[in-house]
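Student: sequence first, then the predicted structure, then my questions.
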Amino acid sequence: QRMSKAARRCLETVLYYHSTDISPTCTMVVAFARHAKLPLVFKEMSYEKGDRFAKGFLKLNPYHCLPTLVESTASEVSGAGGSREDQKAEFSLWESQAVLRYLCARFPENEAVQKAYPTDIRARAKIDQMLDYRHCTLYPLVCKATNSLLGYLDAISEEELRSRYKTMDEELHRFAATYLDSKADFAGGMDTPTLADYSIVPGLAFTTARKGYQLPARVERYVDAFLKAVPTYAPMRAGFLRKVAELAKATEDKRRLERASGSQYKS
């Protein structure tokens, strides 16, 4: 059931997220919402401080994952006392791709929304297919290749690391051959960015965790096209790349010290 314009005006929509410097799932939603100039309240939460485990937030999202979208009626929002998290929400939603789709349904008159998620059922089906592909196939391979370098998983052998990067690289070439048309800038042969691009591009920054690795040339051009088309994403990507480099260096330094300490102990 489509929400009336009057009903939409009575709602405040709050997007809870954490740092776009290291979270692709948050980055995709924040970048899209900012580019489309959607009337959201952006509320950044601290992972380090454990904001997402606060009692009030757990009422909104028992899975305490981010991003989380929360809508409250005007009367609930303006009521005295308590933070937004403490107030009764009319609606809450998590899982980044579900949030993206909901925002498109919520603001159907928005021009950027119409381009990112067209109403044509075949175009929309292709975008949904690419969103599922990113979530189920491509991104897991990126994470498997890079997580040990970033300290999210235990160290692995150089041989295993090369194998994982090779598997990821092969899939990126297949992605380019399957979804990146030579005549169109964006995935699925689209001329303007869609939700699929907002979902796919941010996570590719993780691949820089391994020094010397370069994305396939066609994928590099795809990322560059997205940066030009969505200028609000550029500072997020710059911050993301810096954070990946910092994490990779910190992880490498820590493991070097651990190896040195271990050798010293053995001697």
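Tutor: That came through fine.
Student: switch to C-alpha atoms for all contacts and neighbour counts from now on
Tutor: Will do.
Student: elements contacting the helix or strand where residue 200 lies?
Tutor: In the assignment (DSSP states H and E), residue 200 maps to helix 195-203. Packing partners of helix 195-203 (3 or more Cα pairs under 8 Å, 6 or more residues apart in numbering; DSSP states H and E): helix 24-35, helix 121-133, helix 139-146, helix 217-229.
Student: which one of the ones you listed is the most hemmed in?
Tutor: helix 24-35 (a mean of 23; mean count of other Cα atoms under 10 Å).
Student: from the chain's centroid, how far away is that helix?
Tutor: With Cα atoms, centre = their mean, to the nearest Å as the basis, helix 24-35 stands 7 Å off its chain's centre.
Student: between that helix and helix 195-203, how big is the angle?
Tutor: For helix 24-35 against helix 195-203, the angle by axes from the mean of the first three to the mean of the last three Cα atoms, to 10 degrees is 130 degrees.
Student: give me the angle between helix 24-35 and helix 139-146.
Tutor: 120 degrees.
Student: what's in contact with helix 24-35?
Tutor: Under the contact criterion Cα atoms under 8 Å, 6 or more residues apart in numbering, helix 24-35 has outside partners 17-21, 40, 66-67, 96, 99-100, 112, 195, 198-199, 202-203, 230-233, 236.
Student: kindly recompute the last result at 7 Å.
Tutor: 17-18, 20, 66-67, 96, 100, 198-199, 202-203, 230, 232-233 (Cα atoms under 7 Å, 6 or more residues apart in numbering).
Student: next SSE downstream of that helix?
Tutor: Per DSSP H and E, helix 24-35 leads on to strand 41-44 as the next helix or strand towards the C-terminus.
Student: if you count neighbours, what's buried in the longest helix anywhere in the chain?
Tutor: As assigned by DSSP state H, the longest helix anywhere in the chain is helix 234-266. By neighbour count with 16 or more other Cα atoms under 10 Å, helix 234-266 contains the buried residues 234, 236-237, 240-245, 247-249, 251-252.
Student: burial check on residue 195, number of neighbours?
Tutor: Counted with other Cα atoms under 10 Å, the neighbours of residue 195 add up to 25.
Student: so residue 69 sits in a strand?
Tutor: Yes - assessed by DSSP: H, G, I helix; E, B strand; the rest coil, residue 69 belongs to a strand.
Student: against that first model, consider the following:
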Amino acid sequence: PFSAPCRQVMMVGKILNLPIETKPLDLMQGEHLKPEFLKINPFHCIPTLVDDGFALWESRAIMTYLVNKYAPESSLYPKDLQARATVDRWLYWDNGSLYASLGAYYFPIVRQGVKPDPAVATLFMDKVKLLDEALAKTKYLCGDTITLADLAVLTSITTAKGADLDLSAFKNVDRWLKELETNYASWWKELV
């Protein structure tokens, strides 16, 4: 039961065959606020990566770091400037728009026990509609190859499905999910 941002990092680790050691924290018990964690990450967010003494937080930064360091030739994060900028655009859109709107809907339900707000759900669904329209033009978010953008957006979409948001109207999103599941069947059930 990893958070969407943690799952993104774990997926990159699986794809690149990196031995990522996890140390689960109980956020409800405030383990992320303990002095030993705050030394590593004063922003007290997860995931946080420590690699040879270098601490990095924010999932998308960790994803790009892992590819840059351990698989710089990987198509997950292409070297071509425009191709990489396209991946970055999707990463930023996911974080600032798609995942943010999902969080506005989902986190109050989970953290405060409030009833789902249909108006907030609509804001998220409007973002999924844009995603669906984009996927009508390409196999994956950035063309014919899976990139970090697909992994980031994937976790937002699967979290939404886990929150009982009905995404069945979005046929291109559904096709894209099935394509990703086929490609990553070996770890799909574990991380998605």
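Tutor: All right, it came through fine. Here the structure is a predicted model, which means the values were calculated and not measured.
Student: care to give me the TM-score?
Tutor: Once superposed, the chains reach a TM-score of 0.86 (TM-score structural alignment, normalised by the length of the second structure), with 189 aligned residues with a Cα RMSD of 2.2 Å.
Student: any idea which element the closest residue to residue 114 of the second structure other than its chain neighbours lies in?
Tutor: With Cα to Cα, 6 or more residues apart in numbering as the criterion, residue 114 of the second structure has its nearest non-adjacent residue at 6.0 Å, and that residue is residue 108. Element membership for residue 108 of the second structure, per DSSP H and E: helix 99-112.
Student: who are the packing partners of that helix?
Tutor: On a contact count with 3 or more Cα pairs under 7 Å, 6 or more residues apart in numbering; DSSP states H and E, helix 99-112 of the second structure meets helix 118-135.
Student: okay, the angle between the helix it packs on and helix 81-93?
Tutor: Angle, helix 118-135 of the second structure to helix 81-93, by the same axes, to 10 degrees: 160 degrees.
Student: may I see the buried residues of helix 118-135 of the second structure?
Tutor: For helix 118-135 of the second structure, the neighbour count (16+ other Cα under 10 Å) marks 121, 123, 124, 125, 127, 128, 129, 131, 132, 134, 135 as buried.
Student: can you find the partner of the fifth one in the first structure?
Tutor: Yep, that's residue 127 of the second structure we're talking about. Residue correspondence to the first structure (TM-score structural alignment): residue 127 of the second structure is matched to residue 171.
Student: next one: residue 57 of the second structure
Tutor: Using TM-score structural alignment, residue 57 of the second structure pairs with residue 94 in the first structure.
Student: how about the nearest residue to residue 26 of the second structure, chain neighbours excluded?
Tutor: Nearest residue to residue 26 of the second structure in three dimensions, chain neighbours excluded: residue 32, at 7.4 Å (Cα to Cα, 6+ apart).
Student: do you know how far the one you found is from residue 42 of the second structure?
Tutor: To residue 42 of the second structure, residue 32 of the second structure is 9 Å away according to Cα to Cα, to the nearest Å.
Student: who has more neighbours out of these two?
Tutor: Neighbour count, other Cα under 10 Å: between residue 32 of the second structure and residue 42, residue 32 has more, with 20 against 13.
Student: could you look up the SS state of the equivalent of that one over in the first structure?
Tutor: By TM-score structural alignment, residue 32 of the second structure lines up with residue 52 in the first structure. What three-state DSSP gives for residue 52 of the first structure is helix.
Student: help me confirm that residue 52 of the first structure comes into contact with residue 64.
Tutor: Yes - contact criterion Cα atoms under 7 Å: residue 52 of the first structure and residue 64 qualify, at 5.4 Å.
Student: joint contacts of the two?
Tutor: Both residue 52 of the first structure and residue 64 lack any common contact, where contact means Cα under 7 Å, 6+ apart.
Student: spit out the contact partners of residue 105 of the second structure.
Tutor: Going by Cα under 7 Å, 6+ apart, residue 105 of the second structure touches 116, 117, 120, 121.
Student: mapped onto the first structure, which of the residues you listed hold?
Tutor: Retained in the first structure: 117, 120, 121, out of these (criterion both residues aligned by TM-score structural alignment, their matches' Cα atoms under 7 Å).
Student: residue 14 of the first structure: helix or strand, and which one exactly?
Tutor: Assigned by DSSP H and E, residue 14 of the first structure belongs to strand 11-17.
Student: packing partners of that strand?
Tutor: strand 41-44, strand 68-73.
Student: mind doing that once more with 10 Å?
Tutor: For strand 11-17 of the first structure, the packing partners by 3 or more Cα pairs under 10 Å, 6 or more residues apart in numbering; DSSP states H and E come out as helix 24-35, strand 41-44, strand 68-73, helix 74-78, strand 91-94.
Student: so what corresponds to residue 97 of the second structure in the first structure?
Tutor: In the first structure, residue 97 of the second structure lands on residue 137 (TM-score structural alignment).
Student: skipping adjacent residues, who's closest to the corresponding residue of the first structure for residue 147 of the second structure in space?
Tutor: If you follow residue 147 of the second structure across to the first structure using TM-score structural alignment, you land on residue 194. Leaving out its chain neighbours, the residue that sits closest to residue 194 of the first structure by Cα to Cα, 6+ apart is residue 116, at 3.7 Å.
Student: burial measure for the equivalent of the one you found over in the second structure, as a count.
Tutor: By TM-score structural alignment, residue 116 of the first structure lines up with residue 76 in the second structure. Around residue 76 of the second structure there are 24 other residues, counting by other Cα under 10 Å.
Student: and what of residue 91 of the first structure?
Tutor: Residues near residue 91 of the first structure, counting by other Cα under 10 Å: 12.
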